[in-house]
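J.: got a structure for you, letters missing:
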């Protein structure tokens, strides 16, 4: 895969709405752009934590143990459903609905990370794939910032949607994604 193809493949995947992007937009709509910057760092770190072992070691192991893949999907579906409920319920005064920890865990469980690590990233030693990992980190940061900007500016209280509507819409997207993951376990 050429560098241009790699860039387009990664951006197409990362800019597609999903659980992490929903949290980025909802969190930024509630807290603003600057307060949401730690979400970008959490997302980059989580993707790298998943992608590096997959691209360097785990690809052959996961194909040998299909139950491990099913367990990962089940865990991801449960976490995403939990986040959907948390977004749907009214915000309590004690905790924010979205935090960097939520973005980090959701990204760790996001199937996009597995697709990147097993399909898009080249496989090999850490030294061999290092330049693509650096490019990947930059693309993740750029995609993350675009979702944060979308949430902070387009969906803020002064924007078209009110925060409560955005939280509910985010909850519906997350619940649908959780159901999609669960249904993929049945096939």
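T.: Structure's in. What do you need? Keep in mind the model is a prediction, meaning the values are calculated, not measured.

J.: Every contact and neighbour count from this point should use C-alpha atoms.
T.: Will do.

J.: other SSEs contacting whatever helix or strand residue 29 lives in?
T.: If you go by DSSP states H and E, residue 29 is part of helix 19-31. In terms of contacts (3 or more CA pairs under 8 Å, 6 or more residues apart in numbering; DSSP states H and E), helix 19-31 is packed against helix 100-109, helix 126-149, helix 163-186.

J.: Quick one: list the elements packing against the first one.
T.: In terms of contacts (3+ CA pairs under 8 Å, 6+ apart), helix 100-109 is packed against helix 19-31, helix 37-53, helix 66-88.

J.: of all those, which gets the most neighbours per residue?
T.: helix 19-31 (a mean of 27; mean count of other CA atoms under 10 Å).

J.: another structure for you, compare them:
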């Protein structure tokens, strides 16, 4: 079984970071409403499960040949997340994303999630490697993963819709930047400590 469940805090922090999938959810919520957009959450969940599984399989297969690949992937994905935290979602970025995708379909969200670098971060550094030792552990971790993904997706639908509708003029990009960067750094500490 999993020895420590501290990775849950890191999962929450990574999910809350603005990214392409969150922008699609926000755009869809603004265009089609939250109830209709919430039907897209299974496509996002499936995209993450496929991407994490593929990255984990790749890491497992290359480990005998190049054992330090996981360290490199972990560092690269962590650098990506920190870079995202310091170049956070500005409302102009969200507006342009909203204009490019007038109607979001489940396959768009699935492929956006499948290509999302957050999946690499989950596979290489956040989700415990021992989860793959038993199907019970895999099921429990992905259940927790789902229980975190659903409220965070709903949060981005509500928050993104409010930004696109112009209801949150008092929230500026630097508030988002400081809050997300602080949350990310605090929640990533247990993962970094466990990794090193």
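T.: Alright, I've got the coordinates. Predicted model only: the values in this text are computed from it and were never measured.

J.: still on that earlier bit, so which of the helices and strands packed on helix 100-109 of structure 1 comes closest to residue 130 of structure 1?
T.: Distance to residue 130 of structure 1, taken as CA to CA, is lowest for helix 37-53 among these, at 9.5 Å.

J.: Tell me how far the residue nearest in space to the middle of structure 1 lies from residue 103 of structure 1.
T.: Centroid-nearest residue in structure 1, with CA atoms, centre = their mean: residue 20, separated by 3.2 Å. Distance of residue 20 of structure 1 to residue 103 of structure 1, given as CA to CA, to the nearest Å: 6 Å.

J.: Give me the common contacts of these two.
T.: Common contact partners of residue 20 of structure 1 and residue 103 (CA atoms under 8 Å, 6 or more residues apart in numbering): residue 43.

J.: picking up where we left off before, after superposition, how close is the helix holding residue 29 of structure 1 to structure 2?
T.: Taking mean CA distance after the TM-score superposition for structure 1, the mean distance separating helix 19-31 of structure 1 from the aligned residues in structure 2 is 1.2 Å.

J.: hang on, the earlier thing: using JSON lines, please lay out the helices and strands packed on helix 100-109 of structure 1 together with distance to residue 129 of structure 1.
T.: Output for those, formatted as JSON lines (distance: least, CA to CA, whole Å):
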{"stretch": "helix 19-31", "distance to residue 129 of structure 1": "25"}
{"stretch": "helix 37-53", "distance to residue 129 of structure 1": "9"}
{"stretch": "helix 66-88", "distance to residue 129 of structure 1": "24"}
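
J.: Residue 166 of structure 1 is nearest to which of these?
T.: helix 19-31 (6.3 Å).
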